[in-house]
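Visitor: Sharing a sequence plus its predicted fold:
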Amino acid sequence: MSSRHPIIIVTGANGGVGYGICQRLLLNLCGDVPEDALPQPEATPGAYQPCDYIPWTKLTLIMACRSAQRAGEARNNLLQFLDEHIAERKRQNSPFSKEMDEFRKNLTIDILLLDLASSQSTLKFCREVSQRYPYISHAIYNAGYAPWNGIDWPLAIWAVLKSIKNAVTYPQYQRQLTGVLSKDQYGLTFQSNVLGHFFITRALKPLMDKSPWPTRVVWTSSLETTYALKYANWDDPQLITCIKPYSMCKFQTQLVAHYLDLESPRTRHFVTHPGVTSTGIFLDQLNIFTSFAMLLAFYIARLLGSVHHPISWINGAIAATHVSLVALPLLNVRKKLVVYGSRATLWGKAYVGGNEMDNYSQYADKAKNLVSYCDELYETQKRRFTEQRS
């Protein structure tokens, strides 16, 4: 058996959409029917082309998480999930039984600690990856931090009365903390969502360049970017004074990812978002009754025609796994910034849609400046990390 096989990093893999991404990767790479590698009419139209990674009989999945305990529980659940799937497919007399058994035998799921809000933790993670693995074929940047600080209930009620579909698709009534700093004294939202992943990209470039295939880096954006530019202050790249730092950091993510895609000769950078899902990222602001009301509102929005409510974790993960597995020629060319989003039909069938950012050229200089700024911070922290080791 060839040693060539996908080696995939997923940040924030122990819960929510990150866990759903891991589930979908296992389902698609285990030798069964690779649905996520098929063309998507609204995102990657065209005739089917074989995927480099499918069918395969080996996978190394790196779960990059802050909590070893939660990651360990998630890994056990993933293995049980895969075992149950394989058993069910065998009961259905799948022609891929042999491949699935071999995949399961050769599957490695590793847990590496990563706190994106700490430069030292991030660089330590990168050092460990560099020491343990010969290359990286995929990096899926799902982890992040949202600085929620409650809900403006009068505004929320008014938004629902005007349009429940828009209210739960493009909400503007969440209060967000401003001025929150990390232990590095960087803007916490900026570092956790943008800068930390940028550090990984720079530090692991040698491993990405060694991949048998062009490495794919998948960045996670959000529908929150719809109104982000209302709060833009380009003189505050760390978003310390921004009143909607989460919304703006997801717009920064799009700019950084596309700039790096244009810059990288061999590594491709793509932007996805999970749509609206019932993850725990906002549930701390709700009680049992309002949580149920929120979930009900999601289904009502879908009933009213919203395609942006996949709702479940595993459905919200489809955009990231599709971009990771579909034949590369079907994805956007480098000169275009396309955001691939997870969507769902009225009956809950997940699919992928794509929206091109037509006005990227207006922000090309902003993207360049932001990447240069991130590079300065990276070099500073890398130097400190090296000095501490010596």
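Guide: Ah, there it is. Bear in mind the structure is a predicted one, so any value in this text is a computation, not a measurement.

Visitor: alpha carbons only for contacts and neighbour counts from here, please
Guide: OK.

Visitor: and whichever strand or helix holds Arg202, what does it pack onto?
Guide: Arg202 is part of helix 196-203, with elements assigned from DSSP states H and E. With contacts taken as 3 or more Cα pairs under 8 Å, 6 or more residues apart in numbering; DSSP states H and E, helix 196-203 sits against helix 119-132.

Visitor: Next secondary structure after the helix it packs on?
Guide: strand 138-141.

Visitor: Mind listing residues that contact that following strand?
Guide: 6-12, 197, 215-220, 320, 324 (Cα atoms under 8 Å, 6 or more residues apart in numbering).

Visitor: quick revisit: contacts for whichever helix or strand comes after the helix holding Arg202 next, please.
Guide: Sequence-wise, the next helix or strand downstream of helix 196-203 (DSSP H and E) is helix 205-209. Residues outside helix 205-209 that contact it (Cα under 8 Å, 6+ apart): Ser130, Pro134, Tyr135, Ile136, Ser137, Pro214, Thr215, Arg266, Thr267.

Visitor: after helix 205-209 comes which helix or strand?
Guide: Downstream of helix 205-209, the next assigned helix or strand under DSSP H and E is strand 216-220.

Visitor: From the chain's centroid, how far away is that next one?
Guide: How far strand 216-220 lies from its chain's middle: 6 Å, per Cα atoms, centre = their mean, to the nearest Å.

Visitor: same check, this time on stretch 338-346
Guide: Distance, stretch centre to chain centre, for stretch 338-346: 14 Å (Cα atoms, centre = their mean).

Visitor: neighbouring contacts of it?
Guide: Contacts of stretch 338-346 (Cα under 8 Å, 6+ apart): 43, 270-275, 302-303, 305, 307-310, 315-319, 323, 332, 350-357.

Visitor: hmm, try it at 7 Å
Guide: With Cα atoms under 7 Å, 6 or more residues apart in numbering as the test, stretch 338-346 has contacts from 43, 271-275, 302-303, 307-310, 316-319, 332, 350-357.

Visitor: Got another one to weigh against that:
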Amino acid sequence: MSLPEDIPQPENGFYVLVTGANSGLGLGIGTRLIDEFLQTRPQSESLVLIITTRDKRKGDATVQKLREHLQKVCRRVERSVPGMAMVLQRRVHFRQEILDLLSLVSVQRLCKRLRQTTPKLDAVICNAGIGGWTDLNWPLAVWKILTDWKSAVTFPTFKLSAVGWRAKPQIPSSSGEGGKKVEEPPLGEVFCANFFGHYLLGHYLAPLLARHDEREQTRGRLIWVSSLEAYEHAFDINDIQGLAGKQPYESSKRLTDLTAITSRLPSTSPLVDKYLAYPKEPPEHTTTKPRIYVSHPGVCGTAIFPLPLVLDYLWFMAMFIARWLGSQWHPATVEKGACAMVWLALAQQSSLDAMEEREGVGKWGSATDWWGRERVERTEVEGWGWGGRVGEAKRKGRSPYARDLTAADREAFEETGRRCWVEMERLRGEWEGRLEEAGVGVAME
């Protein structure tokens, strides 16, 4: 882990934290951030890329990969503009931190360290997660692919998941005053890795995300990574952790959509204000409320569902065929899949605000054309549509489960989202109290 004297704090730094950055989409986000930051930001700005992994060995390897990518970019530029390589290298700084999202204490430790050593955060990209799948329903998979190839490999329903997976105990058996054991309820493993760990991370880092003067005309951004598989039918508000359900991954992603999209509504405002609570600075150091965005990478090749090498190649072939059949949701490579997250991190705040004012709050996805040229597209969300507006124009890339938005659907979506916020704030408070009672919780101040 970095020592304080090794922590980069360049003047006019742009600070981005990416979870799960050691491979797959997380690594793709890191490399794409480097590329787009150097291309779009003024020479006076420097990127501080904070990557989290579960151990130092993975962190060292990730930083090395990112450095090699930066050097490759610099060599390419140097050929056309001699002397520019040194300038570009000085504009990118790396910092690695350890984070285990299945340990709530690990989340607290990291956040306290960041709050003590980091002047601000511009974006937090919550990418890390697990699938929880154990196998495929092979007969159904073959049938779906043969009868509706494009939908089958875009919105699959043939993955088999484990039921009832629980995260490791959060409290040592000997914790508590006088060695008294503190009881803890079950915590869903997929729920914790995909959502709850990130939910706590966002809460504890809100003060850093808020450190933006109003004159900067920007906001700190909490970017949650969802999925095309955030199916409405997979989610049960009465089983918010997905412990009893057969689709815990899909349930966690639906929860991500519900909470992120409804975070701007008046009905959730008191809960969101509590979640994003931050100290109000004096007038000379004004702060600005962070904003939550939701994104997804489309369908790309990652290790979230490990496959044998032969099947991995066949899966890539299936993605390219789906793209050629007209699907816009198959970036295939992680660098293209990172398009939406990086765009949300780097886009001008005025542009984001104008788009949402015009079309409503929505879910942003990484898309490509037939040739693989990537772009960011709004994505339909069941019960919300593309922007929460009844009668909005239909777009490409609809889910086979989608139906035209009605006022009743939107009302139900808003109410479910509000209930999610109530439940998540309740869980957060209970777990913070439980960890504190056990003597293992980490105080932020």
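Guide: Sure, I can see it. Quick caveat: nothing in here was measured; it's all calculated off a predicted structure.

Visitor: Could you tell me the TM-score of the two chains?
Guide: Superposed pair, TM-score by TM-score structural alignment, normalised by the length of the first structure: 0.87. Supporting alignment: 363 aligned residues with a Cα RMSD of 2.1 Å.

Visitor: Could I get the buried residue list for the helix holding Arg202 of the first structure?
Guide: Gly196, His197, Phe198, Phe199, Ile200, Thr201, Ala203 (16 or more other Cα atoms under 10 Å).

Visitor: From the contacts of stretch 338-346 of the first structure, list the buried ones, please.
Guide: Of the contacts of stretch 338-346 of the first structure, these count as buried by 16+ other Cα under 10 Å: 43, 271-275, 302, 307-310, 316-319, 332, 350-354.

Visitor: Looking at the residues you listed, which are in helices?
Guide: Arg302, Gly316, Ile318, Ala319 (DSSP state H).

Visitor: In the second structure, what residue corresponds to the second one?
Guide: In the second structure, the residue paired with Gly316 of the first structure according to TM-score structural alignment is Gly337.

Visitor: Could I get the contacting residues of that match?
Guide: Leu25, Pro297, Gly298, Cys300, Pro331, Ser366.

Visitor: Wasn't His85 of the first structure part of a helix?
Guide: Yes - counting by DSSP: H, G, I helix; E, B strand; the rest coil, His85 of the first structure is part of a helix.

Visitor: and it, what pairs with it in the second structure?
Guide: Checking TM-score structural alignment: His85 of the first structure goes with Val73.

Visitor: any idea how far Arg67 of the second structure is from that match?
Guide: Separation of Val73 of the second structure from Arg67 of the second structure (Cα to Cα, to the nearest Å): 10 Å.

Visitor: Please apply the same query to Glu425 of the second structure.
Guide: Using Cα to Cα, which is the criterion applied here, Glu425 of the second structure is 39 Å from Arg67 of the second structure.

Visitor: what's the answer for Tyr199 of the second structure, then?
Guide: 30 Å.

Visitor: Also Pro306 of the second structure?
Guide: 27 Å.

Visitor: Any idea how many residues pack against Asn359 of the first structure?
Guide: The tally of other residues near Asn359 of the first structure (other Cα atoms under 10 Å) stands at 9.

Visitor: The contacts of stretch 338-346 of the first structure in strands, which ones?
Guide: Val271, Thr272, His273, Ala350, Tyr351, Val352, Gly353, Gly354, Asn355, Glu356 (DSSP state E).

Visitor: from these, which single one is nearest Lys336 of the first structure?
Guide: Closest to Lys336 of the first structure out of these is Glu356 (7.0 Å), distances taken as Cα to Cα.

Visitor: The closest one and Leu337 touch, don't they?
Guide: Yes - with contacts counted by Cα atoms under 7 Å, Glu356 of the first structure reaches Leu337, the gap being 5.7 Å.

Visitor: Can you name the residues in contact with the helix or strand hosting Cys249 of the first structure?
Guide: In this assignment (DSSP H and E), Cys249 of the first structure forms part of helix 245-263. The contact list for helix 245-263 of the first structure (Cα under 7 Å, 6+ apart) reads 146-147, 189-190, 193-194, 219, 221-222, 224-225, 228, 232, 239, 268-271, 334, 337, 367-368, 371.

Visitor: Just those residues: which are in helices?
Guide: Of the positions in the contacts of helix 245-263 of the first structure, Thr189, Phe190, Ala367, Lys368, Val371 sit in helices, assigned by DSSP H.

Visitor: how about the third one, what's its match in the second structure?
Guide: With the correspondence set by TM-score structural alignment, Ala367 of the first structure lines up against Gly417 in the second structure.

Visitor: list the contacts for that match?
Guide: Leu258, Thr259, Thr262.

Visitor: what's the nearest residue to it if we skip its chain neighbours?
Guide: Leu258 (4.9 Å; Cα to Cα, 6 or more residues apart in numbering).

Visitor: give me the number of residues near that neighbour?
Guide: Counted with other Cα under 10 Å, Leu258 of the second structure comes out at 27.

Visitor: Now do the same for Pro214 of the first structure: its match in the second structure.
Guide: Pro214 of the first structure maps onto Arg219 in the second structure, by TM-score structural alignment.

Visitor: show me what contacts the spatially most central residue of the first structure?
Guide: By Cα atoms, centre = their mean, the mean C-alpha position of the first structure lies nearest to Asn142, the distance being 3.0 Å. Applying Cα under 7 Å, 6+ apart, we find Asn142 of the first structure in contact with Val10, Thr11, Gly12, Gly18, Trp219, Thr220.

Visitor: Asn93 of the first structure now?
Guide: By Cα under 7 Å, 6+ apart, Asn93 of the first structure has no neighbours at all.

Visitor: With Cys65 of the first structure instead?
Guide: Thr11, Gly12, Ala13, Asn14, Ala71, Leu112, Leu113, Leu114.

Visitor: Aligned to it, what sits in the second structure?
Guide: By TM-score structural alignment, Cys65 of the first structure lines up with Thr53.

Visitor: Could you measure from its match over to Trp165 of the second structure?
Guide: Distance from Thr53 of the second structure to Trp165 of the second structure, by Cα to Cα: 22 Å.
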